[in-house]
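Chemist: Predicted model and sequence follow; I will ask about them next.
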Amino acid sequence: MARNYKRKTDRVSTPLEELERAVKEVQEGKTIRQVGKEMKICRMTIKRYMDKKKSRRSNKARYERTAAAKSVFNETMEKELVDHIKTQAAMFHGIDAMKCHELTFEFAQKNHIDMPASWTRDKKAG
């Protein structure tokens, strides 16, 4: 049976250029509701964008993935860890999931990386 996902919201589908124009109109004196009705953009989308833009120091606010903010390792460290695990698997030292979590915790600890408190408490990555 084929599954066809239908998106239920239209969040993040508004181009940034339109959001910038909407913010300019709000700054010129119109209300967020008026601009939202005229440009057919949800008023909360405009408000969220304005809040992000206000909280950031740069002029350009943008959408970010939340997972990137919670990552513990940078890309090179993560690649190094993955390569080590793959090497172990290639030498027939297959590592189960729990051992992989423990190895990740040890790697973070030896490299003095900030990690969540649950990692330290459980002595393994979450």
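Modeler: The structure has been received and is ready for your questions.

Chemist: from here on, contacts and neighbour counts on C-alpha atoms
Modeler: OK.

Chemist: Over to Arg62. Which of the three states is it?
Modeler: coil (DSSP: H, G, I helix; E, B strand; the rest coil).

Chemist: Use this one as the comparison:
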Amino acid sequence: MPRKYTRKTSWGKTPLEEIEIAASEVKEGKKSIRAAARERNIDQSSLLRFIKKKERGEVKSVAWGAVAEAKRILTDEMEEELAEHLKQLAEQFHGLPPVKCR
């Protein structure tokens, strides 16, 4: 009989809006990190990490999910450079099929 997979982590389950609301409450001084995290059901270390990233300007609201963003290998700049390089190679007729560009 086939087994059913059960997820063991809760990565990426908290909506970005909830985290932003909790972070703004902490920044305005309305609540402590612990209180805001407990009220919104967010891990307090995750909330603290989000607040620090927001202060440094590293938080983006792009189409990537939280887990996919955390496990990304290439930065945006590196992706743009790679795309430009692949376009250059295509213009020079190196014949790179889409499968090899993945």
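Modeler: Cool, got the structure. All figures in this text were calculated on a predicted structure; none of them were measured in a lab.

Chemist: Please work out the TM-score for the two chains.
Modeler: For this chain pair, the superposition-based TM-score is 0.60 by TM-score structural alignment, normalised by the length of the second structure; 84 aligned residues with a Cα RMSD of 3.2 Å.

Chemist: residue nearest the centroid of the second structure?
Modeler: Centroid-nearest residue in the second structure: Glu69, 3.0 Å away (criterion: Cα atoms, centre = their mean).

Chemist: measure that one to Leu89 of the second structure for me?
Modeler: 28 Å (Cα to Cα, to the nearest Å).

Chemist: Also Arg3 of the second structure?
Modeler: 47 Å.

Chemist: Of the two, give the one with the bigger neighbour count.
Modeler: Neighbour comparison, Arg3 of the second structure and Leu89: the larger count goes to Leu89, with 13 against 5 (by other Cα atoms under 10 Å).

Chemist: ok, the more buried one - contacts?
Modeler: By Cα atoms under 8 Å, 6 or more residues apart in numbering, the residues touching Leu89 of the second structure are Gly95, Leu96.

Chemist: Okay, and Met77 of the first structure sits in which element?
Modeler: helix 75-90 (DSSP states H and E).

Chemist: ranges for the helices of the first structure?
Modeler: 16-27, 32-39, 43-55, 66-69, 75-90, 97-110, 117-122 (DSSP state H).

Chemist: I'd like those as CSV, with distance to Thr9 of the first structure appended.
Modeler: Formatted as CSV, those follow (distance: least, Cα to Cα, whole Å):
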stretch, distance to Thr9 of the first structure
helix 16-27, 17
helix 32-39, 16
helix 43-55, 12
helix 66-69, 18
helix 75-90, 32
helix 97-110, 36
helix 117-122, 34
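
Chemist: closest one to Lys8 of the first structure among these?
Modeler: For those, proximity to Lys8 of the first structure was assessed by Cα to Cα; helix 43-55 is nearest, at 15.5 Å.
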